[in-house]
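Student: Return atomic coordinates for the entry below.
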Amino acid sequence: MLLRLIVFCLALTLVPQTGSAQNKGAIEKQFQSWLEQVIWPRAKREGVSRRTFDAAFAGVSLNWKLPDLVPPGTRAQTPKRQRQAEFGSPGKYFNRGSIDGATRVGRQMAKRHAQALAATERKTGVPGRVILGIWGRESGYGQVPIRNNAFEVLGTKGFMSTRADYFSDELIAALKIAQAGHAPGKAMNSSWAGALGQPQFMPSNFLKYAADGNGDRKADIWRSEADTIASIGNYLAKHGWKKGRDWGFEVMVPASVSCSLEGPDQGRRIRDWEKLGVKRVSGKAFPEHERRAEGYLLMPAGRDGPAFIVTPNFYVLKDYNNSDLYALFVGHVGDRIQYGMGDFAAGWGNVGGLYRSDVAVMQRALERMGHDVGGADGLAGFKTRRSIGRWQESRGQMATCFPKAAMKSALR
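Tutor: Here you go, the predicted model:
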């Protein structure tokens, strides 16, 4: 068996080329061999039957339309364009239709499922408005159709993607879900990333965090709104949601406070941020229990957008989807649903829109200078934003903390 796997792995590096394009037919054969020789033995050890395995992959082939694929015999490269909304231009993520739609339907859902939301909040400490924000963003409260075959998506990305090991593990988890009969009928459809059901759980997260919200001793995240609500709350609670604390507050940051102070590793008590001149945009005081606790500066568009003091709960939301914009969206929508809040006081500037490959070049330049940008992935996360700010300050410039086209010539 070991010899056969070695030969199989060597074959992956010897794929014939047709001009500059991979021979997709040859790669398809390797994919089918990989399923049989690598995935099936793993699945069998995890208790998956041959019948379940064959049913899962009946008619399944590689999906070449998925992002971040690395066909055998090629090198992973930073993609030029950005397909995932969470990492594009910040302002576009908060478009009028998305915000208003999630808020309007969320208020309807808050009334319709008040009992389930209250029960989950009592059990987990997670506010119902936060659960609604996630539910709305992930699946439009269960109204957005999910059409991808989960086994095709996870199989393709497990075989040839930038995170092949991760998706291979998720593929095994999906097979275990199918073996246990958790999903009703032909419900094993997923997002382009392999996420399942109304809360869009990755398969391994379903196995860990799916919860029964209606008392029938099942966790049905496909058809049951109560189970969906309970599962989202359980996920956040298990990831450290702090009962009684908010997720964050929009603030005004004076010019004397550098945007390079952003990040969860540079926290200080909120009352100490106040001493630096940071104030809530509403003019209200921070709640006293929040003033005594730690908060973190968040400036997702640098100086060209709204600023926030966030709490540890903000980073629990990021555990659900590792994006500052995602966590900010669901917290903001939740506040709009429950409190009737309007738009952020500060507008989003015209930033973002660079190719990921351009940002990656800047990141590598900053790394050579000794900055920790969080990896040269082409994504402007908080480590990249504040590194740009520190670089700007080292040049005697005012820190703006966001990659811009004008920086390309100096950061290359």
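Student: From now on I want contacts and neighbour counts done on CA atoms only, so please keep to that.
Tutor: Fine.
Student: which residue ranges form the helices in the stretch 1-150 of the chain?
Tutor: Along the stretch 1-150 of the chain, counting by DSSP state H, counting those that start in this stretch, helices occupy 2-12, 24-34, 40-45, 50-57, 90-93, 96-112, 114-124, 128-139, 150-159.
Student: contact partners of the third one?
Tutor: This points to helix 40-45. With C-alpha atoms under 8 Å, 6 or more residues apart in numbering as the test, helix 40-45 has contacts from S49, R50, F53, I172, L175, K176.
Student: ok, of those residues, which one's closest to E393?
Tutor: Distance to E393, by C-alpha to C-alpha, is smallest for I172 among the contacts of helix 40-45, at 48.1 Å.
Student: Out of the contacts of helix 40-45, flag the one nearest to V316.
Tutor: Nearest to V316 among those, counting by C-alpha to C-alpha, is I172 at 25.9 Å.
Student: residues touching the closest one, list them.
Tutor: So, once contact is read as C-alpha under 8 Å, 6+ apart, I172 ends up touching I39, R42, A43.
Student: Please generate a structure for the following sequence too, so the two can be compared:
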Amino acid sequence: MPFCLSRRWPVRQLIAATSIALLVACAEKPTAADAQPLQTVPAVTAPAMVPPVVPTGDDLDLAPTQTFAEWQAGFRKEALAAGIRAELFDRAFAGVSPDMSVIKADRSQPEFTRPVWEYLDGALAPLRVSKGKSLLQQNAQVLQNIEQRYGVDRQALVAVWGLESNFGQIQGSKSVINSLATLAYEGRRPAFAHAQLIAALQILQQGDIAPEKMLGSWAGAMGQTQFIPTTYNTHAVDFDGDGRRDIWGSSTDALASTAHYLQSSGWQRGQPWGFEVELEKDFDYALADGTIRKTVAEWVDLGVSTYAGGPIAPGEWKLSASLLLPAGHSGPAFLVFDNFRAILKYNNSSSYALAVGLLSERFSGGGLVYGQWPKEDLPLSRTERIELQTLLGQHNYDAGNPDGIIGANTRKAIRSAQQSFGWPADGYPTHKLLEALRSR
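Tutor: Take a look at the predicted model:
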């Protein structure tokens, strides 16, 4: 039974072009603290399928080499060659012009990130939990049908719904065509923007929505569960049977489309997303790496136990799990399974996936975290992360390009440095490590 185990809290597909796939493959996965900050009512954020921006010193110097009218004329030829009708293109582009707020958002690199515990406080806010409970009851039959069709737990779907758009209330107010045209013209990621813009025009041509009603985030994410256009084309479904795949106005279509995406991302019917665990004092924290997977039985042999000694369900002993330390070795620990990884494909942030799992359990009274967060140890700023990566490289710990993104290469370098100091090698960036490297 998913998301319902004794004494524990078990709890969009983007292949637009080869160049886009390479962008995703080469990007380092963000740490938990790198998730988008939540407000009391969450801001609509771009989904994980948008490749993360790796900042360079040249970003602000980029300038188009042609006028927008010239770019639009060239793109119109591409669109028509791809099968878009001329009258549909002209209607969709009526009044479209570059939006500087989109360019600014695309290039922005926030200096500070909220700690994972603050992120979770917003994600698991009482109002969101209460609203989710109510919607689970109101949509019980529809959610049951979606569960039967796709095998994805209804609580998880409602959690995604709540985190992406506050249950459909905040979907974004920008023209998707205008935003994507701006990003394509701006020129920093033309392959991605072009692919999304063609896909958006295909959606309009299919008749699922009118151009003036195709609204979303600055990055082109749309609807109640924030699909980008290519993901919409591959995974959106008409589950309410009205002849349109309406992820904007139909919560049924939005939730079923999300279930379809999670199913294709490896969701395992009837399995938990993960659960909180405790570690022995001499535990080898270097094992807390998302690339390391072991069965629950193997983790137990290595010194991992369920929190407060809760039982492990018979079917879980052989499940493949990774160990997650979202705030390093001094914070809570979790074993996470395939369903956690499926959520990461929806939004590639460990704190987001953790929030989905915990929120799904809060709807039934669970989802509590019992380990203590290290609230005295605030995350490094972006400037400090870049300095840390630079210092690691200077001390022969290869962290890759100093870009402020704490991904696999940086975590490996951090572990090596921590081991040299005789510290727990959890791969987590801290002020203590930064100061030690400065002193060295």
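Student: that older thread, mapped onto structure 2, which of the contacts of I172 of structure 1 hold?
Tutor: Mapped onto structure 2 and checked by both residues aligned by TM-score structural alignment, their matches' C-alpha atoms under 8 Å, these keep the contacts A43.
Student: Geometric centre of structure 1: which residue is closest?
Tutor: Geometric centre of structure 1, nearest residue: N321, 2.5 Å, by C-alpha atoms, centre = their mean.
Student: Aligned to it, what sits in structure 2?
Tutor: Matched by TM-score structural alignment, N321 of structure 1 corresponds to N347 in structure 2.
Student: Kindly report the same for D165 of structure 1.
Tutor: With TM-score structural alignment as the matching criterion, the partner of D165 of structure 1 in structure 2 is A191.
Student: Do I have it right that F227 of structure 2 meets G216?
Tutor: No - taking contacts as C-alpha atoms under 8 Å, F227 of structure 2 lies outside contact range of G216: 9.2 Å.
Student: Tell me which of those two has more neighbours.
Tutor: Taking other C-alpha atoms under 10 Å, F227 of structure 2 and G216 do not tie; F227 has more neighbours (30 against 27).
Student: mind checking how far the more buried one is from Q196 of structure 2?
Tutor: Distance from F227 of structure 2 to Q196 of structure 2, counting by C-alpha to C-alpha, to the nearest Å: 11 Å.
Student: circling back: mean neighbour count and distance to W391 of structure 1 added to the helices of the stretch 1-150 of structure 1, as a markdown table?
Tutor: Shown next, in a markdown table, are the helices of the stretch 1-150 of structure 1 (neighbours: other C-alpha atoms under 10 Å; distance: least, C-alpha to C-alpha, whole Å):
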| stretch | mean neighbour count | distance to W391 of structure 1 |
| --- | --- | --- |
| helix 2-12 | 12 | 42 |
| helix 24-34 | 16 | 44 |
| helix 40-45 | 15 | 48 |
| helix 50-57 | 15 | 51 |
| helix 90-93 | 18 | 22 |
| helix 96-112 | 16 | 34 |
| helix 114-124 | 18 | 42 |
| helix 128-139 | 25 | 35 |
| helix 150-159 | 27 | 36 |
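Student: Nearest to D212 of structure 1 among the ones you listed would be which one?
Tutor: In terms of C-alpha to C-alpha, the element of the helices of the stretch 1-150 of structure 1 nearest to D212 of structure 1 is helix 114-124, at 10.4 Å.
Student: Where in structure 2 does the closest one fall?
Tutor: The alignment of helix 114-124 of structure 1 onto structure 2 (TM-score structural alignment) covers residues 140-150.
Student: can you give me the strands for the stretch 301-440 of structure 2?
Tutor: 304-306, 320-324, 333-336 (DSSP state E, counting those that start in this stretch).
Student: thinking again about what came up before, what does the match of helix 114-124 of structure 1 contact?
Tutor: The contact list for stretch 140-150 of structure 2, computed with C-alpha under 8 Å, 6+ apart, reads L136, V152, D153, R154, T252, L255, A256, A259, H260, Q263.
Student: what number of residues lie near D242 of structure 2?
Tutor: 10.
Student: typo on my end, it should be K218 of structure 1
Tutor: For K218 of structure 1, the neighbour count with other C-alpha under 10 Å is 14.
Student: Need the counterpart of it in structure 2.
Tutor: Structural alignment (TM-score structural alignment) places K218 of structure 1 against R244 in structure 2.
Student: what residue of structure 1 matches up with A86 of structure 2?
Tutor: Correspondence of A86 of structure 2 to structure 1, assessed by TM-score structural alignment: R50.
Student: what's near enough to touch its match?
Tutor: The neighbourhood of R50 of structure 1, defined by C-alpha under 8 Å, 6+ apart, consists of K44.
Student: tell me how far stretch 239-246 of structure 1 is from the chain's mean position?
Tutor: Chain-centre distance of stretch 239-246 of structure 1: 19 Å, with C-alpha atoms, centre = their mean, to the nearest Å.
Student: what does that stretch correspond to over in structure 2?
Tutor: Equivalent residues of stretch 239-246 of structure 1 are located at 265-272 in structure 2, counting by TM-score structural alignment.
Student: and the nearest residue to D289 of structure 2 once chain neighbours are set aside, how many neighbours?
Tutor: Among residues not flanking D289 of structure 2 along the chain, L323 sits closest, at 6.5 Å (C-alpha to C-alpha, 6 or more residues apart in numbering). For L323 of structure 2, the tally of surrounding residues (other C-alpha under 10 Å) stands at 25.
Student: Next one: L323 of structure 2 relative to R293 of structure 2, how far apart?
Tutor: Separation of L323 of structure 2 from R293 of structure 2 (C-alpha to C-alpha): 8 Å.
Student: One more: R411 of structure 2?
Tutor: Relative to R293 of structure 2, and taking C-alpha to C-alpha, R411 of structure 2 is found at 17 Å.
Student: Please identify which of those two sits among more neighbours.
Tutor: Taking other C-alpha under 10 Å, R411 of structure 2 and R293 do not tie; R411 has more neighbours (22 against 19).
Student: got a list of what that one touches?
Tutor: Taking C-alpha under 8 Å, 6+ apart, we find R411 of structure 2 in contact with A399, G427, Y428, P429.
Student: Of all pairs in those, which one is the farthest apart?
Tutor: Largest separation among the contacts of R411 of structure 2 by C-alpha to C-alpha: A399 and Y428, giving 12.9 Å.
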